[in-house]
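In: Provided below for reference: sequence and predicted model.
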Amino acid sequence: MSESSHRLLNIARILQFGDSVLPVGAFTFSCGVESAISCGIVYNRQTLKQYVCTALLQAAKCDAVAQIQTMRACRSNRLNELISIDNDLISRKLSPEPRLMTQRMGKKLTELSAAIYPDPVFNWWLEQIRQGTVVGTYPVSHGLLMSHLDLDEDAMLAMHFYGVAMTILSAAQRLMRITHLDSQKILAEVTSLFPDYAEMALNTRPEEMSSFSPMIDILAAVHVDAHVRLFMN
């Protein structure tokens, strides 16, 4: 395959698996913005952008680090390391709802991968999930798929950050008064920060992986006992 054909194929794969309507259940979650809006923390375009940036920072220091380690382990044929990476990642999720989100989306993505591609590695990972050996977090499952597709780390991180931003913005569109133009403007502004978040993730050692973000953790706890909920987190 020529270099241009390979590049075109990679772009197509990025579009497919970076699509916000990929059937892994992301639309049922809000990454905490539902509580942020109901508590009055997010109430306009500026505060929504600040919330998206906070979520992206959290992702860069935690989920993205796990993705990078997963891809590197896969390319070095050290698949057993995925088990420890997955366990390390889930142990850093403090609230039950983020745990549920990463678990459900990770399993759905693995099932989708196994259905599309005949590589036995997906069936192996799915079996680890079903046996309870691992939770099957979304970042690890995503890193496994990206390795199979032969995408590079930058493309993988861009897809992940885009997914985080779009999950929040799509939820906010249904929860507060904000136009589609405002949402797209926020997306364009935060996209310009993706290289900074990627550099942060690439420079974070595995043992430094942390999801520490007090505001998001508190909002997740508030959401658990909320009387009215549109989203699962």
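Out: Now that the structure is in, tell me what you want to look at.
In: from here on, contacts and neighbour counts on C-alpha atoms
Out: Will do.
In: please tell me how far the closest residue to residue 48 other than its chain neighbours sits from residue 35.
Out: Excluding its sequence neighbours, the residue lying closest to residue 48 (C-alpha to C-alpha, 6 or more residues apart in numbering) is residue 42, at 5.5 Å. Distance from residue 42 to residue 35, counting by C-alpha to C-alpha, to the nearest Å: 9 Å.
In: next up, a second structure to put side by side with the first:
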Amino acid sequence: MATITDPVAPLLRLLWLASPALPIGAFSYSEGLESAVEHGLVRDDASAADWLEQQLGLLARGDLAAIAHGIAAWRANDETALRELALWLRVTRDGAEARLQSEQMGQSLLVWLRTQPMATPAQLALLAECCGGHAPPHAFVMALALAGIDVPIEQALQAQVFGWAENQVQAALKAVPLGQTAGQRVLTRLAARIPAAVAEALATPPARRQLFAPRLSILAARHETQYSRLFRS
């Protein structure tokens, strides 16, 4: 069995932390996809892949870049940068659904961390103070540090975004709906785009981070009044 000193253990812990099966509720949100299906923007595996590729581009210059900056700030022990990042993450959730997802998943990740033997009370207190238990990207950064996962930032971003892609494909299977083979075609397209998305995130300076996507925000707002829905709003 791998132990905490085993060189493989950090990779295993990274995969665990980035897994869509982590009990923080990611599976209950479609991030606008269900609303896009309702409005005819996503109809099959090709249009689902197009939609999710656009979201991946948004993540690259937004939350993925934020995770990269957060990891660098944590490793530099720069609390000022961590607090500024937490504020940016809070103010860029521009709708009720996005705020709900951020708050619920961030709080759930904090609860999960408290059940693990890897974090001290002082570290957990800093996490709660810095992000108020909100904003999954910020909590993910802290969790990486608290879990002792000292991997290259590029690997951390790849793991996180692949977990996101798996979760979104599962949402597409239910909402479109798609078959398993079609879902794998979508995941294949997303996986091919992940290296470029990670490279863009790493090249994005803090001043150029942005999550401006008004069409997605409007769809998310419409989702809460959608007649029939499988995902939380």
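Out: That came in fine, so what should we check first? Here the structure is a predicted model, which is why all the values come from computation and not from measurement.
In: thought residue 224 of structure 2 was touching residue 233?
Out: Yes - the pair residue 224 of structure 2 / residue 233 is scored as a contact, 5.0 Å apart, by C-alpha atoms under 8 Å.
In: for structure 2, which segments count as helices?
Out: Remark: helices assigned in structure 2 by DSSP state H are 9-18, 33-38, 45-61, 63-75, 79-91, 96-114, 121-131, 136-146, 153-175, 180-203, 214-223.
In: now these in TSV, with distance to residue 24 of structure 2?
Out: Output for these, formatted as TSV (distance: least, C-alpha to C-alpha, whole Å):
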stretch	distance to residue 24 of structure 2
helix 9-18	10
helix 33-38	19
helix 45-61	19
helix 63-75	17
helix 79-91	18
helix 96-114	5
helix 121-131	16
helix 136-146	9
helix 153-175	12
helix 180-203	22
helix 214-223	20
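In: same list (these) but as a markdown table, adding distance to residue 26 of structure 2 and mean neighbour count.
Out: Formatted as a markdown table, the helices of structure 2 follow (distance: least, C-alpha to C-alpha, whole Å; neighbours: other C-alpha atoms under 10 Å):
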| stretch | distance to residue 26 of structure 2 | mean neighbour count |
| --- | --- | --- |
| helix 9-18 | 11 | 18 |
| helix 33-38 | 13 | 23 |
| helix 45-61 | 15 | 20 |
| helix 63-75 | 15 | 22 |
| helix 79-91 | 17 | 17 |
| helix 96-114 | 7 | 19 |
| helix 121-131 | 18 | 16 |
| helix 136-146 | 10 | 23 |
| helix 153-175 | 7 | 21 |
| helix 180-203 | 17 | 18 |
| helix 214-223 | 16 | 17 |
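In: on that earlier part again, against residue 84 of structure 1, how distant is the residue nearest to residue 48 of structure 1?
Out: As judged by C-alpha to C-alpha, residue 42 of structure 1 and residue 84 of structure 1 stand 36 Å apart.
In: what do you get for residue 63 of structure 1?
Out: 14 Å.
In: how close does residue 57 of structure 1 get to residue 167 of structure 1?
Out: 15 Å.
In: brain fart, residue 144 of structure 1
Out: The value you get for residue 144 of structure 1 to residue 167 of structure 1, if C-alpha to C-alpha is used, is 21 Å.
In: could you do residue 7 of structure 1 as well?
Out: Distance check for residue 7 of structure 1 against residue 167 of structure 1: by C-alpha to C-alpha, it reads 27 Å.
In: centre-most residue in structure 1?
Out: With distances taken as C-alpha atoms, centre = their mean, the residue of structure 1 nearest its centroid is residue 160 (5.0 Å).
In: distance between the ends of stretch 37-51 of structure 2?
Out: Per C-alpha to C-alpha, the first residue of stretch 37-51 of structure 2 is 10 Å away from its last.
In: matching residues in structure 1 for that stretch?
Out: Taken onto structure 1 by TM-score structural alignment, stretch 37-51 of structure 2 occupies residues 37-51 there.
In: so how far is the matching stretch off the chain centroid?
Out: When C-alpha coordinates are averaged (C-alpha atoms, centre = their mean, to the nearest Å), stretch 37-51 of structure 1 and its chain have centres 21 Å apart.
In: thinking again about what came up before, and the residue nearest to the centre of structure 1, what pairs with it in structure 2?
Out: With the correspondence set by TM-score structural alignment, residue 160 of structure 1 lines up against residue 160 in structure 2.
In: and the end-to-end length of stretch 24-40 of structure 1?
Out: Its first and final residues considered, stretch 24-40 of structure 1 spans 29 Å by C-alpha to C-alpha.
In: quick one: contacts of it?
Out: Stretch 24-40 of structure 1 has contacts (C-alpha atoms under 8 Å, 6 or more residues apart in numbering) with 20-21, 42-43, 51, 55, 98, 101, 104-106, 108-109, 164, 167-168, 170-172, 175-176, 216, 219-220, 222-223, 229-233.
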